[in-house]
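1. A structural model of the following input is requested.
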Amino acid sequence: MRLKNGNWVVVCDAGKYVVYENQGDTDRLDLRVISFDENTNPPTHQQGSDRPGRLSSPDGQNASVGDTDWHAQEETRFISMLARQMDGWAKGEPSRRFVLIADPKSMGTLRQSLNDHTLSRIDHSVTGDHAHRPVEAVEALINGA
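-> Now for the predicted structure:
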C-alpha cells in the first residue's frame, strides 16, 4: 500500500499502541513515532480477591455468579480510550487519514468504538499482532500489503 506524507499509522493491541506519521512520500516510507502508550494490566486473579457472588432463587436453590474478568474489562477500556483519541485526532485535522494495524480482538473493539467520521478516514486495515514490533517491521508490513 502507498501512504501519503502526513498519513498516520496506528498499531495497537489490548495493552499497547504506537502512532506513527509518515514523513516520507508514497515511494519511500519514513514512519516517525508521534504518540504511544502502554497499559499495565495484571491478570484477573491479581486484580480481584473476592470469591464469586451467589444468588438465591425463589425455590430456595443457590446459584453462583460468574467471576468478573477484570483483565478483559481493562483491555476493552484501553482500546476504547484509543478510539476516543483517534476521534479527536480526526476531528482536529480535516485531511488526516489512518492505517490501522491491530490484532483481531482489538481491531473489532476499535472499529465498534470509533465514530463514523473517523471510520471514513481509515484507508487500510491490517489484522495481526504487530504492536511490539520495531518500526522497520511495521514499514515492511505496509510495503508488503
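2. only C-alpha atoms for contact and neighbour calcs from this point on.
-> OK.
3. now do stretch 41-53: distance to the chain's middle.
-> Computed by C-alpha atoms, centre = their mean, to the nearest Å, the chain-centroid distance of stretch 41-53 equals 23 Å.
4. who's in contact with that stretch?
-> Contacts to stretch 41-53, defined as C-alpha atoms under 8 Å, 6 or more residues apart in numbering, come from residues 15, 64, 65, 66, 67, 69, 70, 71, 74, 75.
5. let's compare: structure for the following, please.
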Amino acid sequence: MDGIVDQGTGISVQPGLMEINRTGRRTGSNAISSQKQEAVTMKLKNGTWVLVCDGSKFLLLENNGVEDIIDLRVVAHDQAVNPATRDQGTDRPGRFAISSDRRGTTQETDWHQLAETRFAQDLAEKLGRWETDKRFSDLVIVSDSRTLGVLRSALSDQVKKRVRGEVQKDYAHRAIAFIETALAKE
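-> A predicted model of the protein is given here:
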C-alpha cells in the first residue's frame, strides 16, 4: 500500500484518505514538508469499519457517528487461546551432524508466533468474506506492527481497495472509549 508513514504517530496516510493539518502550511494528505507534523486528524465516515487487532484478539467496530464525532459500536469480536511456546512445545530442538566431531541444532519452532500468524490470516479471510457480502465499504485497521504486516500480505485485493487508513498501535486490549479518543487524536 503506497502512502506516507509518520514515524512519530505510526499512522500510514494514504493519499486522499485522511486530512493532515499543518500550521501555516498546505493541508491535505498529499502535503509533504520537512517540518514536523503538528496535528493529524482522522475523520471516519458513518458506517466505516474499524478493525482493532493483535495476534490473538480482534474487535471489529463500526462508526455510527459523523466524521468529526466518532461513535464506535461492536460488530464482531473474537479472542484465541494461545499459550506461550514453552507450554505448547513437547520436545527440545532437533540435532544434526555437521562433521564427525561436531553437532548442530535446529531452531525451536515458535508455536505461539505461528498461532498468531494463523489468527491474522484467518481474520483476513473473514474480511474477504464480509467484503464479498458487501457488509462494509470503508475499513480502518488499528494493529501492532507484526500483525499489520501479516494482514497486509493476506488481505485480498478487494479488501485492500477498501482500506482507508492504518494506525500502527496495539489497542486490542483497550476499552472502546479509549480507542475512540485515540482515533480522534490521530
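6. kindly provide the TM-score of these chains.
-> After superposition, the two chains reach a TM-score (TM-score structural alignment, normalised by the length of the first structure) of 0.92; 145 aligned residues with a C-alpha RMSD of 1.6 Å.
7. now the two most distant members of the contacts of stretch 41-53 of the first structure.
-> Taking every pair in the contacts of stretch 41-53 of the first structure and measuring C-alpha to C-alpha, the maximum separation is 30.5 Å, between 15 and 64.
8. more neighbours: these two, which one.
-> residue 15 (17 against 11; other C-alpha atoms under 10 Å).
9. residue in the second structure paired with that one?
-> Using TM-score structural alignment, the equivalent of residue 15 of the first structure in the second structure is residue 56.
10. and what of residue 115 of the first structure?
-> Using TM-score structural alignment, the partner of residue 115 of the first structure in the second structure is residue 156.
11. excluding its backbone neighbours, what's nearest its match?
-> Of all residues not flanking residue 156 of the second structure in the chain, residue 128 sits nearest, at 6.3 Å (C-alpha to C-alpha, 6 or more residues apart in numbering).
12. doesn't that neighbour fall inside a helix?
-> Yes: if the criterion is DSSP: H, G, I helix; E, B strand; the rest coil, then residue 128 of the second structure is within a helix.
13. how about the contacts made by the aligned partner of it in the first structure?
-> Aligned counterpart of residue 128 of the second structure in the first structure: residue 87 (TM-score structural alignment). Taking C-alpha under 8 Å, 6+ apart, we find residue 87 of the first structure in contact with 114, 115, 117, 118.
14. residues contacting residue 125 of the first structure?
-> 99, 100, 101.
15. which of those also appear as contacts in the second structure?
-> Retained in the second structure (both residues aligned by TM-score structural alignment, their matches' C-alpha atoms under 8 Å) from those: 99, 100, 101.
16. which of those has the most neighbours?
-> Most neighbours among these, by other C-alpha under 10 Å: residue 101, with 26 neighbours.
17. which position in the second structure pairs with that one?
-> Using TM-score structural alignment as the criterion, residue 101 of the first structure maps onto residue 142 of the second structure.
18. please report how far residue 169 of the second structure lies from residue 144 of the second structure.
-> Separation of residue 169 of the second structure from residue 144 of the second structure (C-alpha to C-alpha, to the nearest Å): 5 Å.
19. any idea how far residue 21 of the second structure is from the most centrally placed residue in the second structure?
-> A centroid search over the second structure (C-alpha atoms, centre = their mean) returns residue 143, at 2.9 Å, as the residue closest to the centre. According to C-alpha to C-alpha, residue 143 of the second structure stands 24 Å off from residue 21 of the second structure.
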